[in-house]
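Peer 1: Show me the folded form of this:
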Amino acid sequence: MSKNIKQGIQVTVSLLIAVFIFYYLYRDIDKDTILSALRNTDLLLLTSSVLVGILGYWLRAWRWKILIETGEKIPVSTSNVFWALMFGYLMNLLIPRAGELARCGAVNKTYPIKIGKLFGTVVLERSIDMVFMFLMIALAFLFQGGIFLEIFGLLVSVPALTAFMNNYFSIGLVIMAGGVGLVYLTFRRYRHSGWVGKVRQFLRQFVSGLETVFQMKKQFGFWAVSVLIWIIYFFMMYWIAQAIPSTSSLSASSVLMVLVMGSIGMVAPVQGGIGTFHAMVAFILLFYGISEEQGKIFAMIVHASQMLTIMALGGLSLLLLASKKESNLQH
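Peer 2: This next block holds a predicted model:
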C-alpha cells in the first residue's frame, strides 16, 4: 500500500470519526433553536473575540520567530512566519498534526533554515504550551476545585486505576526499555549507512531547535507573550460566553474551567477538535446549570468562530505562498 493511500485512509477515518461525533451530539437539536441563539448573540462581543483571536495568532507568530531566528544570521519577518503558521493551522483541519510540518516547510521555502531545526522549535513551542495548559488546569483547580473532584469521581474509579498501575506499570517499563534497546541496536548495526547519517543530521538540527529556548535574546518578551497568549484564549471564550444569553451569567472562573476542558478536547487526534471540543465544553457546562442543548450551541459558536477565522486566514496564506513560489520560479 502506497504512502498516499495510507495517508488518505488516515484522513478519511479521522474525518469520519469527527463527523460522527458531531452528528451524534447535534442530531436532536432543532435548527430553529440554533438560529434563534445566533440571532440573540451580541455581534460586537463575538467580533471582539475573533479580533483578539487574530492578535493571539500574530503573537504566536512573533514568539515562533524569536525561536527561528536564534542562531541564524538572517532576519526573519513576523509577517512571513504568521502566514506560515496560518497555513499550518489550515493543514491541521485536513490532516491532524500535519500542520506542524507544513508550517516548517512554508518557512523553509522562504528562508534557508533547516527543517530539523524548525521542527525542533515547533516541538519546543508545543511543549511550552503544554506546560502553560497544565498551569491553567492548576489555576482552574484552585478556583473550581469542587467541580474538578466531582468530575474525577464520576469519570475515574480510583481502585480500578490503582489495580491497573499495579498490574501493568512493570510491563510498560519492560516494553519501553526493549524499544529503546532495539532502536540502539539498529543504529549500531546500520551506523555507516546513508539513512542513519540523515537521521543523525536531522536529530542534531532538531536539538539545535530545542536549544533556542536558552539561547534566544528576547527572553522576557518570549515568556511575557506566552502568558499573554493564554490570557487572550481566556478572553476569546469569555466574551463569547457574555455574548450568548444562556451563558452570560457564567463567572470568570467558570469560563476558565470551560477553557481548560475545551483545550483538552482540542488535543484529540481529529480535525480541528471537531466533536471532541463540543462534547467536552457541553459536558462541563452541565455542572454550571447550562442545559445540554445550550451548552452544545455555545460550543458550536466558539468553535465555528475559530475555524472560520483559520479557514479565512489559511486561505489567504495559500494565495501568498503560491505567489511567492511563482516569484521564485521566475527568478
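Peer 1: C-alpha from now on. contacts and neighbour counts both.
Peer 2: Will do.
Peer 1: what separates Ser323 from Ser317, distance-wise?
Peer 2: 10 Å (CA to CA, to the nearest Å).
Peer 1: more crowded one of these two?
Peer 2: More neighbours surround Ser317 than the other of Ser323 and Ser317, with 22 against 12 (other CA atoms under 10 Å).
Peer 1: now the more buried one, nearest residue through space, not along the chain?
Peer 2: Nearest non-adjacent residue to Ser317, counting by CA to CA, 6 or more residues apart in numbering: Trp83, 5.1 Å away.
Peer 1: Please, which helix or strand holds the one you found?
Peer 2: helix 78-94 (DSSP states H and E).
Peer 1: Please enumerate residues in contact with that helix?
Peer 2: 11, 57-58, 60-62, 64-65, 98-104, 106-107, 110, 271-272, 310-311, 313-315, 317-318, 320 (CA atoms under 8 Å, 6 or more residues apart in numbering).
Peer 1: Which ChimeraX command selects the buried ones in those residues?
Peer 2: Buried residues among the contacts of helix 78-94 (16 or more other CA atoms under 10 Å), as a ChimeraX selection:
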select :11,57,58,60,61,62,64,65,99,100,101,102,103,104,106,107,110,271,272,310,311,313,314,317,318
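Peer 1: Filter the contacts of helix 78-94 down to the ones in helices?
Peer 2: Counted as lying in helices by DSSP state H, out of these, are 11, 57-58, 60-62, 64-65, 98-104, 106-107, 110, 310-311, 313-315, 317-318, 320.
Peer 1: one more, for comparison:
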Amino acid sequence: MNSKIKKFFSLSIPLLLGLGIIYYQYTTLTAQELQNIKSIFKKADYFYIYLSLFIALFGFWSRAYRWKYALNHLGYQTHFKNDLMTVCVSYLVNLTIPRSGEISRAALLKKYEDVPFDKAFGTIVAERIVDLIVFFLFVILGFALQFNKLYNFIFSKISLQNIVILLVVGVVLFILFILIWIYAEWNIIQKLKRKLSGLVEGMMSILKMKDKWKYIFHSFLIWFSYLLMFYVTIFALPETKNIGFDVVVMGFIFGSLAIGFTNGGLGAYPLSIAKILMLYGISNDVGTAFGWLIWTSQTLLTICVGLISYILLPLLNKK
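Peer 2: The predicted structure is shown next:
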C-alpha cells in the first residue's frame, strides 16, 4: 500500500502543481491579453517552430549516440536503433512522472538488448551528472552576460543588510552541513554517502572510457541543440525576433529549470518564460504565448516520437 500511495503522490503532485500554475496564469490574464495571445498564435511563423522540432530530433540522436559510448565501455554492443527508441520512450514517460523515464529506459534496454538493468541505469545516472555540469556552465554564462542587470535587480529588491545576513546564514549552514557529513553516523547520511560514491564511480568510468572525448563532445552537442532549438523560436514572433542572445540564454536557463517542477514543465515552463521576458520589456501576453508555443510544440513532438518508438521497438526486435 505504501508503494501505491507513493506512486500516486509522485504522479498527482507534479500534475496538480502544473494545473494550478495554468489556472493562476489564466486568471491573471485580462480578456484583452487572452485575445492577444490567440492572435499571436495565428500570426506566428511556424517555419521556425518546425525548425526547432527538427533540431530537437537531432538532440535525441546525439543523446542516444552518447549513450552508446558508455555502453560500449562496459562491453555491451547494442543496436543504435534500440538505443535511440528507448531514449525517445524515456522522454515520453517523463511527461507522466518526472525522471521516471530513466528507469523505463534501462528496463527497455534490458528487454531488447539484454543489458543488465543496474549497468544501464548506472550509465544513465552518470549522464545526468554530466548534463548537470554542462547546464551549470550555461548558468555561469547566462549570469556573466547579465551580471549588471541581475546585480541592479537584486539590490533594488533586497537591502544590502539582508544580503549580508543571507550570506552569513548560508556560510553557517554550509559549514554545519560539512560537519554533519563528515562526523554524523545517521543512517540517512550513510545512505547518501553510498549513493554519492556510486555517482563518483560513474563519473570516473567516463574519464576511463576509450571514447571519452567523443562522449564529452556529444554532451555539449546535446545542450547546444537544446539552446539552438530555443533560440530559433524567437524568430517565430515579430515581438521576440530582436531580443539579444543574452536574453535567450536566460530564458533557456529558467525554462530548463521549470521543466523539472511539473510533468514536462506543464504550466511552469510558459510561466517562467513569460516572467523572464517581462524583465526585458516583452509584454506578459507575448511572453505567455511564446512560452506556450515552445512548450506545446516540443511536448507534441515528444509524444509522437515516444509513441512511435514504443510501437516500433517490439516490431523491429522480433526473433
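Peer 1: Would you map the helices across the stretch 151-300 of structure 2?
Peer 2: Along the stretch 151-300 of structure 2, the segments classed as helices by DSSP state H, counting those that start in this stretch run 160-183, 187-208, 212-232, 245-259, 268-278, 284-316.
Peer 1: what's the closest of those helices to Thr28 of structure 2?
Peer 2: Of all these, it is helix 284-316 that lies closest to Thr28 of structure 2, at 10.0 Å by CA to CA.
Peer 1: still on that earlier bit, can you tell me which of the helices of the stretch 151-300 of structure 2 is most buried?
Peer 2: Comparing the helices of the stretch 151-300 of structure 2 by mean neighbour count (mean count of other CA atoms under 10 Å), helix 268-278 ranks first with a mean of 23.
Peer 1: Could you tell me where that helix falls in structure 1?
Peer 2: Aligned using TM-score structural alignment, helix 268-278 of structure 2 spans residues 276-286 in structure 1.
Peer 1: The matching stretch: how far from the chain's middle?
Peer 2: Offset of stretch 276-286 of structure 1 from its chain centre (CA atoms, centre = their mean, to the nearest Å): 17 Å.
Peer 1: Just give me the mean distance for it relative to structure 2.
Peer 2: On superposition with structure 2, the mean distance recorded for stretch 276-286 of structure 1 (mean CA distance after the TM-score superposition for structure 1) is 1.6 Å.
Peer 1: List the contacts of that stretch.
Peer 2: 18, 21-22, 25, 257-259, 261-266, 268, 291-296, 298-300, 303.
Peer 1: need the contact list for Asn40 of structure 1.
Peer 2: So Asn40 of structure 1 contacts 244-245 (CA under 8 Å, 6+ apart).
Peer 1: What is the equivalent residue in structure 2 for it?
Peer 2: Per TM-score structural alignment, Asn40 of structure 1 is aligned with Lys43.
Peer 1: how far away is that match from Ile188 of structure 2?
Peer 2: From Lys43 of structure 2 to Ile188 of structure 2 the distance is 54 Å (CA to CA).
Peer 1: Likewise for Ile294 of structure 2?
Peer 2: According to CA to CA, Ile294 of structure 2 stands 40 Å off from Ile188 of structure 2.
Peer 1: what do we get in structure 1 for Phe235 of structure 2?
Peer 2: In structure 1, the residue matched to Phe235 of structure 2 (TM-score structural alignment) is Gln242.
Peer 1: wait, that match sits on Ser249?
Peer 2: Yes - between Gln242 of structure 1 and Ser249 there is a contact under CA atoms under 8 Å: 7.4 Å.
Peer 1: So which of those two has more stuff around it?
Peer 2: Counting neighbours by other CA under 10 Å for Gln242 of structure 1 and for Ser249 shows that Gln242 has the greater number, 19 against 13.
Peer 1: Now the more buried one. Nearest residue, chain neighbours left out?
Peer 2: In space, Gln242 of structure 1 comes closest to Ser248 once its chain neighbours are excluded; the distance is 4.1 Å by CA to CA, 6+ apart.
Peer 1: pretty sure the one you found is in contact with Val255, am I right?
Peer 2: No - between Ser248 of structure 1 and Val255 there is no contact under CA under 8 Å: 10.2 Å.
Peer 1: hey, what's in contact with both of the two?
Peer 2: Ala241.
Peer 1: To which residue of structure 2 is Met136 of structure 1 aligned?
Peer 2: So, by TM-score structural alignment, Met136 of structure 1 is matched to Phe138.
Peer 1: pretty sure Gly265 of structure 1 contacts Gln271?
Peer 2: No - between Gly265 of structure 1 and Gln271 there is no contact under CA under 8 Å: 11.3 Å.
Peer 1: between these two, what contacts are shared?
Peer 2: With CA under 8 Å, 6+ apart, Gly265 of structure 1 and Gln271 have no common neighbours.
Peer 1: In structure 2, which residue is most central in space?
Peer 2: Ser256 (4.7 Å; CA atoms, centre = their mean).
Peer 1: Could you measure from it over to Gly59 of structure 2?
Peer 2: 15 Å.
Peer 1: what do you get for Ala258 of structure 2?
Peer 2: On the measure of CA to CA, Ala258 of structure 2 and Gly59 of structure 2 end up 19 Å apart.
Peer 1: For the counterpart of Ile222 of structure 2 in structure 1, which non-adjacent residue is spatially closest?
Peer 2: Taking TM-score structural alignment, the alignment pairs Ile222 of structure 2 with Ile229 from structure 1. Using CA to CA, 6+ apart and skipping the chain neighbours, the partner closest in space to Ile229 of structure 1 is Gly56 (5.6 Å).
Peer 1: dump the residue contacts of that neighbour.
Peer 2: Neighbour list for Gly56 of structure 1: 229, 232-233 [criterion: CA under 8 Å, 6+ apart].
Peer 1: closest to Gln205 of structure 1 among the residues you listed?
Peer 2: Closest approach to Gln205 of structure 1 among these (CA to CA): Ile229, at 27.2 Å.
Peer 1: Test my guess that the closest one contacts Leu59.
Peer 2: Yes - the pair Ile229 of structure 1 / Leu59 is scored as a contact, 7.0 Å apart, by CA under 8 Å.
Peer 1: list the contacts for the closest residue to Glu33 of structure 2 other than its chain neighbours?
Peer 2: With CA to CA, 6+ apart as the criterion, Glu33 of structure 2 has its nearest non-adjacent residue at 5.3 Å, and that residue is Asp285. Residues counted as contacts of Asp285 of structure 2 (CA under 8 Å, 6+ apart) are 29, 33-34, 36-37, 274.
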